[in-house]
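Student: what's the 3D shape of this:
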Amino acid sequence: MAESGRWTAREAIALLCDDFTEHTRGEEPSGEADGPIGWEGYDAARARAEQATGSTESVLWGEGTLGGDRRCVLLSFEFAFLGGSLSRRAGDRLEAAYTHARERGLPLVSLIATGGSRMQEGMVALGQLQRAARAGVLLREAGVPHIAVVRDPTTGGGWATLGAGADVILALPGAQVAFAGSRVRPQDADPAAYTAESQLAHGHVDAVVRPERLRETVGFWARALAPGVFDPQPVPPPDALPPGGETPLPRTGWDAVLRARDTRRAPAEAYLDRYFARREPLGGDRGGGVDPGLLCGAGVRAADGRAVVYVAQRGTATRPAGYRTAARVIRLADRFGLPVLTLVDTPGAANDAAAERAGAGGSIAEAFSAMAAARTPLTSLLIGEGGSGGALALAAPGNTWATPDSYFSVIAPESAAAILKRSPDRIPRTADQLRLRPQDLVELGVVRGIVPRAAPEQAAAPE
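Tutor: You can find the predicted model right below:
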């Protein structure tokens, strides 16, 4: 295979599976000299492309098996065929692949490498983007997942529809991924902005995956998002960490606050690592934003192998991009009937000027709405600070639990004292009045219960 990452369509498929069977459903010869707009020399250019690649179009598709047991529809671009450009016939193949996946309930995996629409077919070629968008909507409505792998390069309408419109977007390292191709972007543009790594940093792809990990990663997503029987039972919350021993509940409200803010307390990553045998990330709000204080993704429970989507706050003030990412991930879980686990730990929503300009209120509303509208079961565990609405937005209504080292409050005690014009020495008393301890939350009906400490022998070894 090519070292540069510019694999042929079949080489890209071979990264994922060994039993690919090509399909030719829905193809018809055009019968037009030099294509639909009569571009002089187009037939000759196509003939040269066919001879060079052994392919009759820029796209091929068929079926294969991922992860040893998951049948999928695979769609792969041949970049050496006129830059992997979209033509009317390529549109026929795209639509056929989407339809086949939808009718059979098979996950669609797209291996994309394209420079955009084929100019030798003019607006006829550009119109294929609408066909692809419509096929994607029908696939989504049918509850069939679309996993995109963006190769080098993925630009133009191919990125703006097939790639960016997928449910899970994976990118290969160093790939050029952008709407603007290298020959049409501004001459003074920063080339680093047009890479897979930049798209990840700005929330437009879920992960950059090395080729040797691609098979197992795509296989994970194909199994995790596979259409199946909806299970109405929520997953149990994780046990409190660290494992072993009984920890007395906080005596006072201020004691609860200090324990929740203690940097030695187990972070969200520790809970996720113990709860899941394996997990993969889902990152970014798809609008240019990433919140490093939020972890999202899907994992396989160590206890029973059940696929679960997670959203975990990491103890920092959650930013608008974080709430938008959480809402996106929760809606994804809802479409595929996957249970959701949220770990709540934030002093509150970010309230600086940048957060206001980024739409703090609207993003929090989006998270509240996603949780309220979810038909899939939700489970939440309060593992640290529960700071006002910024924490409540990601707490499952009626199914939130608490650890002994946590608190939930309508407002931080310091802020409450400031509003009431109380002196700093009265902050602990204010914390007591807020009734924010875990045991208070149980008595008030805010949380269902306080989870016990994990047993040491329950630790799961990652795959």
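
Student: could you use CA atoms for every contact and neighbour count after this?
Tutor: Fine.

Student: ends of stretch 95-113, how far apart?
Tutor: 17 Å (C-alpha to C-alpha, to the nearest Å).

Student: next up, the contacts around the closest residue to residue 267 other than its chain neighbours.
Tutor: Setting aside the residues directly before and after it, residue 267 is nearest to residue 314 in space (C-alpha to C-alpha, 6 or more residues apart in numbering), at 6.6 Å. For residue 314, the contact set (C-alpha atoms under 8 Å, 6 or more residues apart in numbering) comprises 267, 268, 269, 293, 294, 295, 345, 346.

Student: here is a second sequence; please produce its structure as well for comparison:
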Amino acid sequence: MTHYLDFERPLAEIEGKAEELRAMARGNDEMDVEEEAAALDAKAATLLAELYGKLTPWRKCQVARHPQRPHCKDYIEALFTEYTPLAGDRGFADDQAVMGGLARLDDRPVMVIGHEKGHDTQSRLSRNFGMARPEGYRKAIRLMEMAGRFGLPVVTLIDTPGAYPGKGAEERGQSEAIARSTEACLRIGVPLVSVVIGEGGSGGAVAFATANRVAMLEHSVYSVISPEGCASILWKDAEKMREAAEALRLTAQDLLKLGVADRIIPEPLGGAHRDPAATMAAVKSMLNTMLSEFDERDAAQLIADRRRKYLNIGSKGLAA
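Tutor: Modelled structure (predicted):
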């Protein structure tokens, strides 16, 4: 069953009427509704193109958070073979919000790491809605260092509203863990490529995405804070999230101009959730393209490339 966002309500009505007509005709050979249903389908397709042709930053946030959007676990299952999960930070616990392990992307052995939000109530609670605790970042550090020792490229899949801000996380050194994870990204002498598949929230995303190349899905977002959090701080009113989303310049298109993102991966019309298979095929193609750019580079060149990228962020597109 399709979940419709607030701005998609007119679309829901049209597609619902088409489905009702077809449901009425099932098992009734004398009832021919296909012509009328097809007309509704055409109207829905036109409206869908209009809605997604002019998405505001806030609407892009809504699409990036869509509950049916493919998550990290879906991408790992679809794109990688021989996936062997690795758990725990060898210090405190295994954070279910972060998943990772050894895998193959086609014939290329890689280390894949990502945030997992979960799909239903139970999995979202167990995954903490994709908000990692310190042990999650320390798990990621352990896996990145392992990849560095064995010369494996690292692929990270970003989808988090931000690091978990709870008391226990702060007591266990949340900010230190994020900083060390970011440092590990900069330090490892193997290719590191990232894809923002949904939300890229604050340091929780940067800790995985300080990469040689960062790609973003067309309707994903990446920002220092959520629009609601920004509105609460600047205007003392979380309902001003639309204005905050505009000001944050968090869309893939804005971030490409600023040099934060290096590539934009097109999504199917209506968002990744409408055709997950096509989305995953596009992500796989982009991962192979980005990794192939570093086949002939040694560790020193990879590290220098990564540092240069982050020193140059914001130096272009400021007048846009």
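
Student: give me the TM-score for this pair.
Tutor: The TM-score (TM-score structural alignment, normalised by the length of the second structure) is 0.63; 214 aligned residues with a C-alpha RMSD of 2.4 Å.

Student: one step back: spatially, which two of the contacts of residue 314 of the first structure are the most separated?
Tutor: The largest distance within those, taken as C-alpha to C-alpha, falls between 269 and 346 and amounts to 14.3 Å.

Student: the residue nearest to residue 267 of the first structure matches what in the second structure?
Tutor: Counting by TM-score structural alignment, residue 314 of the first structure corresponds to residue 116 in the second structure.

Student: picking that back up, buried members of the contacts of residue 314 of the first structure into PyMOL, please.
Tutor: In PyMOL syntax, the buried subset of the contacts of residue 314 of the first structure is picked out as below (16 or more other C-alpha atoms under 10 Å):
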select buried, resi 267+268+293+294+295+345+346
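
Student: so where is the helix or strand in which residue 177 of the first structure is found in the second structure?
Tutor: Taking DSSP states H and E as the criterion, residue 177 of the first structure maps to strand 177-178. Alignment note (TM-score structural alignment): strand 177-178 of the first structure is unmatched in the second structure.

Student: from the chain's centre, how far out does stretch 84-96 of the second structure sit?
Tutor: Chain-centre distance of stretch 84-96 of the second structure: 21 Å, with C-alpha atoms, centre = their mean, to the nearest Å.

Student: contacts for that stretch next, please.
Tutor: With C-alpha under 8 Å, 6+ apart as the criterion, stretch 84-96 of the second structure contacts 99-103, 116, 126-128, 132-133, 135-136, 138-140, 142-143.

Student: so where is that stretch in the first structure?
Tutor: Using TM-score structural alignment, the partner range for stretch 84-96 of the second structure is residues 280-292.

Student: quick check: buried residues in stretch 409-420 of the first structure?
Tutor: Under the neighbour-count criterion of 16+ other C-alpha under 10 Å, stretch 409-420 of the first structure has 409, 410, 411, 412, 413, 414, 416, 417 buried.

Student: okay, and which of the contacts of residue 314 of the first structure map to helices?
Tutor: Members of the contacts of residue 314 of the first structure lying in helices (criterion: DSSP state H): 268, 269.

Student: and which of the contacts of residue 314 of the first structure is nearest residue 249 of the first structure?
Tutor: Checking the contacts of residue 314 of the first structure one by one against residue 249 of the first structure (C-alpha to C-alpha), the nearest turns out to be residue 345, at 17.9 Å.

Student: now which residue in the second structure aligns to that closest one?
Tutor: Using TM-score structural alignment, residue 345 of the first structure sits opposite residue 159 in the second structure.

Student: which stretch of helix or strand covers residue 324 of the first structure?
Tutor: Here residue 324 of the first structure is assigned to helix 320-336, by DSSP H and E.

Student: quick one: the helices in the stretch 1-150 of the first structure?
Tutor: 9-14, 42-53, 88-104, 122-126, 128-141 (DSSP state H, counting those that start in this stretch).

Student: ah, wrong one, I meant the second structure
Tutor: Using DSSP H, the helices of the second structure run over 9-25, 34-53, 57-64, 72-79, 121-126, 134-150, 167-171, 174-187, 202-209, 227-234, 241-248, 252-258, 276-292, 299-311.

Student: alright, that wraps it up for me.
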